[in-house]
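[1] What would the 3D arrangement of this be:
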Amino acid sequence: MSRIVQPSTRNAPACATLLLGCTFALAGCRPEPPPTERPPEPQAQAAVLQDAIQAPQDKARATQAAAADAAERQASAIEDASGG
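    The predicted structure is shown next:
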């Protein structure tokens, strides 16, 4: 006669702990990921960037100068019209 052996449940917590420990240990042994591609080299030259920044500033200065000239001409015309 053969006897069927029932698994013991007394060792279940120890087995579960051992299984979790092995799982975490193996999870830490992953190979290093492959290196990522190098970022592309910047295409814009320094002069291009400087021009892109400088152009609106030059336009604003020209507009400011034109407005100042117009205000001066208007003040002069008002003074001439008032007879002073």
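
[2] alpha carbons only for contacts and neighbour counts from here, please
    OK.

[3] Show residues contacting stretch 68-75.
    Under the contact criterion Cα atoms under 8 Å, 6 or more residues apart in numbering, stretch 68-75 has no outside partners.

[4] redo that, cut-off 10 Å
    By Cα atoms under 10 Å, 6 or more residues apart in numbering, the surrounding residues in contact with stretch 68-75 are 62, 63, 64, 65, 66, 67, 76, 77, 78, 79, 80, 81.

[5] For the second one, which residues are in contact?
    Residues in contact with residue 63 (Cα under 10 Å, 6+ apart) are 57, 69.

[6] In what element of secondary structure is it found?
    Residue 63 is located in helix 46-82, with elements delineated by DSSP states H and E.

[7] circling back to that earlier point, same list (the contacts of stretch 68-75) but as JSON lines, adding distance to residue 49.
    Below are the contacts of stretch 68-75 laid out as JSON lines (distance: Cα to Cα, whole Å):
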{"residue": "62", "distance to residue 49": "21"}
{"residue": "63", "distance to residue 49": "22"}
{"residue": "64", "distance to residue 49": "24"}
{"residue": "65", "distance to residue 49": "25"}
{"residue": "66", "distance to residue 49": "27"}
{"residue": "67", "distance to residue 49": "28"}
{"residue": "76", "distance to residue 49": "41"}
{"residue": "77", "distance to residue 49": "43"}
{"residue": "78", "distance to residue 49": "44"}
{"residue": "79", "distance to residue 49": "46"}
{"residue": "80", "distance to residue 49": "47"}
{"residue": "81", "distance to residue 49": "49"}
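
[8] The structure of the following sequence is requested for comparison with the preceding one:
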Amino acid sequence: MSPRAALIPLASALLLAACSGKPPAPQAETKPARVATPWDDMKKDEQRAKDVQKTVDQQAAEQRKQLEAAEQ
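    The predicted structure is shown next:
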């Protein structure tokens, strides 16, 4: 048997073995960690101010209702 004749069945077997397996499961992509920016603190302060304003507005509305109820 010539070397070429022995190589053809071996190459065919390797090719079939390589192609017959299941594809690898896709790996979940990891998102990069969030990087802090110089504006993060400013955004937090802005949100805190909005929350305080909302509380003040609610208290003012309650006082208005109490005054209107007392006047009647």
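
[9] Can you give me the TM-score here?
    After superposition, the two chains reach a TM-score (TM-score structural alignment, normalised by the length of the second structure) of 0.49; 54 aligned residues with a Cα RMSD of 3.5 Å.

[10] Can you list the buried residues in the helix holding residue 63 of the first structure?
    Within helix 46-82 of the first structure, no residue counts as buried by 16 or more other Cα atoms under 10 Å.

[11] ditto for stretch 43-53 of the second structure
    Under the neighbour-count criterion of 16+ other Cα under 10 Å, stretch 43-53 of the second structure has nothing buried.

[12] Give me the contacts around it.
    By Cα under 10 Å, 6+ apart, stretch 43-53 of the second structure touches 39, 40, 41, 42, 54, 55, 56, 57, 58, 59.

[13] can you put those in JSON lines and add secondary structure, neighbour count and distance to residue 67 of the second structure?
    JSON lines is the format used below for the contacts of stretch 43-53 of the second structure (DSSP: H, G, I helix; E, B strand; the rest coil; neighbours: other Cα atoms under 10 Å; distance: Cα to Cα, whole Å):
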{"residue": "39", "secondary structure": "coil", "neighbour count": "9", "distance to residue 67 of the second structure": "42"}
{"residue": "40", "secondary structure": "helix", "neighbour count": "11", "distance to residue 67 of the second structure": "41"}
{"residue": "41", "secondary structure": "helix", "neighbour count": "11", "distance to residue 67 of the second structure": "39"}
{"residue": "42", "secondary structure": "helix", "neighbour count": "11", "distance to residue 67 of the second structure": "37"}
{"residue": "54", "secondary structure": "helix", "neighbour count": "12", "distance to residue 67 of the second structure": "20"}
{"residue": "55", "secondary structure": "helix", "neighbour count": "12", "distance to residue 67 of the second structure": "19"}
{"residue": "56", "secondary structure": "helix", "neighbour count": "12", "distance to residue 67 of the second structure": "16"}
{"residue": "57", "secondary structure": "helix", "neighbour count": "12", "distance to residue 67 of the second structure": "15"}
{"residue": "58", "secondary structure": "helix", "neighbour count": "12", "distance to residue 67 of the second structure": "14"}
{"residue": "59", "secondary structure": "helix", "neighbour count": "12", "distance to residue 67 of the second structure": "12"}
